[in-house]
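Undergrad: What follows is a predicted structure for the sequence shown.
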Amino acid sequence: MSNKIKCSHILVAKQSEALTILEKIKSGEKFGNLAKEFSTDTGSGKKEGNLGYFTKGMMVKPFEEAAFKLQVGEISEPIKSEFGYHIIKRQG
């Protein structure tokens, strides 16, 4: 397993919002466009959800655990953290 991975995410306040966005992704809408439109993370949201590269210990635990389990190109189910609900896409 790599020590450094690259992910994008979409952050929303409610699980119901996250599930709706996940359905849009599954029906073919682009992750980056949905991140720009819906993510409450103003920093990464403007960059299509791109968080860049990070290592273990840099992100909140629930996010980190989910992100490091994903394969490249894989998208997570909604993950709850202290910030809200994340949909994570592993980039590399």
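TA: That came through fine. Residues are numbered from 1 along each chain as shown.
Undergrad: contacts and neighbour counts: CA atoms only from here.
TA: Fine.
Undergrad: now the helices for the chain?
TA: Along the chain, counting by DSSP state H, helices occupy 15-26, 31-38, 42-45, 61-69.
Undergrad: Report the inter-axis angle for the lengthiest strand in the chain versus helix 31-38.
TA: The single longest strand within the chain, with elements called by DSSP state E, is strand 4-12. Using axes from the mean of the first three to the mean of the last three Cα atoms, to 10 degrees, the direction of strand 4-12 lies 40 degrees away from that of helix 31-38.
Undergrad: returning to that earlier point: need the winner for burial among the helices of the chain.
TA: Stretch with highest mean neighbour count among those: helix 31-38 (a mean of 19; mean count of other Cα atoms under 10 Å).
Undergrad: closest one to Tyr53 among the helices of the chain?
TA: helix 61-69 (11.4 Å; Cα to Cα).
Undergrad: Compute the inter-axis angle for the closest one and strand 4-12.
TA: Using the same axes, to 10 degrees: helix 61-69 against strand 4-12 is 130 degrees.
Undergrad: Presented hereafter is structure B, for comparison with structure A:
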Amino acid sequence: MANKIKCSHILVQKQSEAIAILDKIRQGEKFGKLARELSVDSGSAKRDGNLGYFGRGKMVKEFETAAFNLEVGKISEPVKTQYGYHIIKRLS
């Protein structure tokens, strides 16, 4: 089990928005481009959604669980947290 992982995410307020973005990704649109254009997390959006490396206990539980359970290179279904709905891409 990895001690630290690297992920990108796209954060939106509505589940319907997250599902629509996931559909766009599945149709071939670039994750980073969509993060820059649509994510409400302005800090990470500027970096294609990149959150950098983080370990356990650094993110809210729902996000952390989903992120650590993803295989490298995979993209999650929408994950609901207190901040909204995240689409997470595990980078390492």
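TA: Yep, that arrived. All figures in this text were calculated on a predicted structure; none of them were measured in a lab.
Undergrad: What mean distance separates the longest strand of the first structure from the matching residues in the second structure?
TA: Superposing on the second structure and averaging over aligned pairs (mean Cα distance after the TM-score superposition for the first structure), strand 4-12 of the first structure comes out at 0.1 Å.
Undergrad: Could you name the helices and strands sitting against that strand?
TA: Packing partners of strand 4-12 of the first structure (3 or more Cα pairs under 8 Å, 6 or more residues apart in numbering; DSSP states H and E): helix 31-38, helix 42-45, strand 50-55, strand 84-90.
Undergrad: For that strand, buried residues please.
TA: By 16 or more other Cα atoms under 10 Å, the buried positions in strand 4-12 of the first structure come out as 5-12.
Undergrad: Could you provide those in TSV, with additional columns for distance to Gly73 of the first structure?
TA: Formatted as TSV, the buried residues of strand 4-12 of the first structure follow (distance: Cα to Cα, whole Å):
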residue	distance to Gly73 of the first structure
Ile5	12
Lys6	10
Cys7	9
Ser8	10
His9	12
Ile10	15
Leu11	18
Val12	21
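Undergrad: Can you tell me which of these is closest to Leu34 of the first structure?
TA: Within these, the smallest distance to Leu34 of the first structure is 7.7 Å, found for Ile10 (Cα to Cα).
Undergrad: and for stretch 23-43 of the first structure, what span of the second structure is it aligned with?
TA: Aligned by TM-score structural alignment, stretch 23-43 of the first structure corresponds to residues 23-43 of the second structure.
Undergrad: Now do the matching stretch: everything it contacts.
TA: 9-13, 21, 45-49 (Cα atoms under 8 Å, 6 or more residues apart in numbering).
Undergrad: how about these, which pair is most distant?
TA: Maximum distance among the contacts of stretch 23-43 of the second structure (Cα to Cα): 19.5 Å, for Gln13 and Arg47.
Undergrad: Among the helices and strands packed on strand 4-12 of the first structure, which comes closest to Met1 of the first structure?
TA: Closest of these to Met1 of the first structure is strand 50-55, at 11.4 Å (criterion: Cα to Cα).
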